[in-house]
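[1] A structural model of the following input is requested.
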Amino acid sequence: MRNYRGLRRVDWSPSGVCALVGPNGSGKTTLIDVLQLLQDTSKNGFTKAIAGHGGAYGLRHFGAQKDEPISFKLSVEGASWEFSPELSLGPGGARLPLYERVIDGDAIAYEYGGAEADAAIVEQVGLRDLIYYAGLNADSEDAVSEPVRRLVEILSSYRHHHHYALANLRREGSLLGGDLGLSDDGRNLFAVLMNWRNRRDHRERWAFVSDTLRDCYPELFEDFSFPIAANIVSCEVHMPNGHKLTPALLPDGFLVALIHLCAVASSTRGGVLAIDEPENALHPYSIRCLMDAFREWSDTHDVTMLLATHSPVILDTFKELPEKVFVMEPAREVLPVPLDQIRKRSWLAHFSLGDLYEHLKYGAPAGADEA
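    Here you go, the predicted model:
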């Protein structure tokens, strides 16, 4: 990515469970939201997509030269989609043209735009068409290649989970429906859980959530039930002592942990998801239980999880994996930077990664004095 909002240059190849850290305003949320922006662009075009991601103001990095485009490139297993949105720099200014290209291995599957007004269209297939085509012709000899299919699958299944609708869940429950995947804000939580419990082919998801909750909250949780009134699904938490708790009585931390687990369990095999500030409302014990569960799911299902965080507790769980901690380090030309490229692994091994972050040894605001 180049020149998008506060991010001048990004080159990132995450895998497994990753932490993304750095000062407020360094671009962590912008970075993990980009895949959602690209997904929305692939469905509705960039103009409509950007309207739902902060609008056009400040779209291009303030430090970019007037002839420098905003550009995005997503690569998966030899296939890539890259584009620069059309950008007008105001009256009398430059107008940067739309450019889009889909590459499949060594071949260009589609190319449009660029500096030439009469850009050649190699094939009348953009990414939006590829997404449709990949699903429509999954068993056809003319179907897109496996790398392109993987790119399409990862992009179309990506979820950025944030701003959970806790108040709505307590007050309104979830709409009754056939949802089998959690929405970005968790609003359909109770319906998804009920459907997983009732469907044999989703029992793994149900077991992952309920077993981890018993580990995190042994005195609070034993099982669920899901009362239905009209078209609304609510939830009752059955405690080991025989009492029941309704959503209005559940601690925020319990609901947050439950939504996190359902977000992870909703992921597709080989897919990618992001959670913004997963530590919110959670006790350190619960955080550690969840991190263990996240890594187990990630290893079993080849899921990449991007956790934008400021939590020393979360960072301490990466002590043996500093290469999975990515830092939005001020003044670095390319972001994010793996922690083991900022500090030597042999040095990091002597310290708590959370303490180092708290004492500004990495990911500190520009101009801040180390504590």
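[2] Going by C-alpha atoms from here, please, whenever you check contacts or count neighbours.
    OK.
[3] In contact with the residue nearest to H162 when sequence neighbours are not counted: list those residues for me.
    The shortest distance from H162 to any non-neighbouring residue, by CA to CA, 6 or more residues apart in numbering, is to D276 (5.4 Å). Contact analysis of D276 by CA atoms under 8 Å, 6 or more residues apart in numbering lists 29, 160-162, 307-309.
[4] repeat for L261
    Residues near L261 by CA under 8 Å, 6+ apart: 208-209, 290, 294.
[5] Please determine how far it is located from G367.
    Using CA to CA, to the nearest Å, L261 is found at 38 Å from G367.
[6] Also L250?
    For L250 relative to G367 (CA to CA), the value is 42 Å.
[7] Between the two, point out the one with more neighbours.
    A side-by-side neighbour count of L250 and G367, using other CA atoms under 10 Å, places L250 first with 15 against 7.
[8] Near the nearest residue to M305 once chain neighbours are set aside, how many other residues are there?
    Leaving aside its sequence neighbours, M305 sits nearest to V17 (CA to CA, 6+ apart; 4.7 Å). Residues lying near V17 (other CA under 10 Å) number 25.
[9] Let's compare: structure for the following, please.
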Amino acid sequence: MITKFTVENYGCLKDVEVELTPVHAFIGPNDSGKSTLLHAVRSVIQFATSRFVQTDRGWLPFDPRMDVRDGEPKRLLGAHASAGWYAVETTKDATEERCQDKDSGEEQVASPRPWNNPCRFLESSLERLHPVLASLSGARLIRFDADALRRPSGLITPAQLDSLGFLNDRGEGLPSVLYGIREKDHESFTALVESMRGFFPTLKTIRLPAASASALTLELELSDGTRVPPEHMSEGLLRFLALATLRFLSPCSVVLIEEPENGLHPARIAEAMQGLRAFASASNTQVLIATHSPLVIDELTADEVTVLTRPSVGVGTRAIPIKNTHNFEKRAGVYKLGELWLAYCDGNQEEPLFDARLR
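    You can find the predicted model right below:
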């Protein structure tokens, strides 16, 4: 688990440090840096435990350099875990890594490596078995989009069952994911259907009919026998179903979720958050959330919420734990966490939540 994350000169994150918990949410106005922070976490884990591949379409799975230009400061991303810390610096031309083991105090430094290299890929040159890197074993970014969730997707092979996941962060490939869950362990698929039925009582089962010779689509059968194709499914049901599959996907150390409340009925938001907390605990997976919903915040504790704000375009993002906001203890005696934030947020800067000393 990442206990502390530091970032410098990554988009609007000029100099930010945040303490993290197993389940943690970032709140704040639009354009305050919440999504950028999730992307920064994904970048440092990708650097530490996987690789970037250079193609004719650019770097895949994504370009972590955030448009670094000549003469600009280095980008610094650092993740602290129980085993120690890992940091990576990037410039327009090269990247450099450092890693320290907490127990021994030994620090490893990797030589700078150019982005443009004959191998056409970039990966960590530190020892993969290092305990710090072992604790950063992959990140999954989620920004579910209903249209992507509705699309048919291809059949998967037995070899792909051990790396089960969506095709992209929008959730494309949901039928394939459900097929994989069913093929790998039919009891797990049955449990998934039963859990969905608890929230949507008219649901009888989930079907995966062929959309073509090589692709599956999603279909719901209701208790009265009605068959519902994906184009007629509500966004809320699709998103809730996609969230419910997370515990069956291939393991990773961190799941990063943008606005899990989108499309959900208020009652379903609380249930979705309870499900995410249970998933985090059972799978030892850290869940980091960017949200605008006070109902999401109501399901968290004061240690699990950080407020982000950006006073102006030329000023970098600032972060403060909600428990350290101005006069928190007095206000927390009156409001729930979500209400506390909602009472002060203005949709712009949320400045009343910040102590005058921080301005």
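[10] TM-score of the superposition?
    TM-score for the superposed pair, counting by TM-score structural alignment, normalised by the length of structure 2: 0.77. Supporting figures: 321 aligned residues with a CA RMSD of 3.3 Å.
[11] For structure 1, just list every one of the helices.
    For structure 1, applying DSSP state H gives helices covering 28-44, 46-51, 127-136, 146-157, 166-172, 189-198, 203-216, 252-265, 284-301, 312-316, 339-342, 345-348, 353-358.
[12] okay if I get these as TSV plus distance to D179 of structure 1?
    Below are these laid out as TSV (distance: least, CA to CA, whole Å):
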stretch	distance to D179 of structure 1
helix 28-44	20
helix 46-51	24
helix 127-136	20
helix 146-157	14
helix 166-172	16
helix 189-198	6
helix 203-216	13
helix 252-265	12
helix 284-301	21
helix 312-316	30
helix 339-342	38
helix 345-348	44
helix 353-358	38
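[13] nearest to E236 of structure 1, of the ones you listed?
    helix 189-198 (9.8 Å; CA to CA).
[14] got a list of what the counterpart of H301 of structure 1 in structure 2 touches?
    Matched by TM-score structural alignment, H301 of structure 1 corresponds to S283 in structure 2. With contact set as CA under 8 Å, 6+ apart, S283 of structure 2 has these partners: 247, 251.
[15] gap between S283 of structure 2 and R277 of structure 2?
    Counting by CA to CA, the gap from S283 of structure 2 to R277 of structure 2 is 10 Å.
[16] picking up where we left off before, next step: the contacts of D276 of structure 1 restricted to strands.
    In strands, judged by DSSP state E, the following of the contacts of D276 of structure 1 are found: 160-161, 307-308.
[17] Is it possible to get JSON lines of these that adds distance to G181 of structure 1?
    Listed next are these as JSON lines, based on distance: CA to CA, whole Å:
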{"residue": "H160", "distance to G181 of structure 1": "13"}
{"residue": "H161", "distance to G181 of structure 1": "12"}
{"residue": "L307", "distance to G181 of structure 1": "19"}
{"residue": "A308", "distance to G181 of structure 1": "21"}
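[18] Dump the residues you listed into CSV; add neighbour count as well.
    Shown next, in CSV, are those (neighbours: other CA atoms under 10 Å):
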residue, neighbour count
H160, 23
H161, 24
L307, 26
A308, 22
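[19] Nearest to D316 of structure 1 among those residues?
    Using CA to CA, L307 comes nearest to D316 of structure 1 of these, at 13.6 Å.
[20] hang on, isn't the closest one packed against L20?
    Yes. Counting by CA atoms under 8 Å, L307 of structure 1 does reach L20; the two are 5.8 Å apart.
[21] Would you mind measuring from the aligned partner of I181 of structure 2 in structure 1 to C262 of structure 1?
    Aligned against structure 1 by TM-score structural alignment, I181 of structure 2 finds its counterpart in W196. According to CA to CA, W196 of structure 1 stands 10 Å off from C262 of structure 1.
[22] Which one's more surrounded, those two?
    C262 (24 against 21).
[23] what does that one align to in structure 2?
    Using TM-score structural alignment, C262 of structure 1 lines up with T245 in structure 2.
[24] Check L74 of structure 1 too.
    Applying TM-score structural alignment, one finds that L74 of structure 1 aligns to A79 in structure 2.
[25] Now its match. Nearest residue, chain neighbours left out?
    Leaving aside its chain neighbours, A79 of structure 2 sits nearest to F5 (4.8 Å; criterion: CA to CA, 6+ apart).
[26] go on, P152 of structure 2?
    T217 (4.4 Å).
[27] which position in structure 1 aligns with the one you found?
    Alignment note: T217 of structure 2 maps to S234 in structure 1; criterion TM-score structural alignment.
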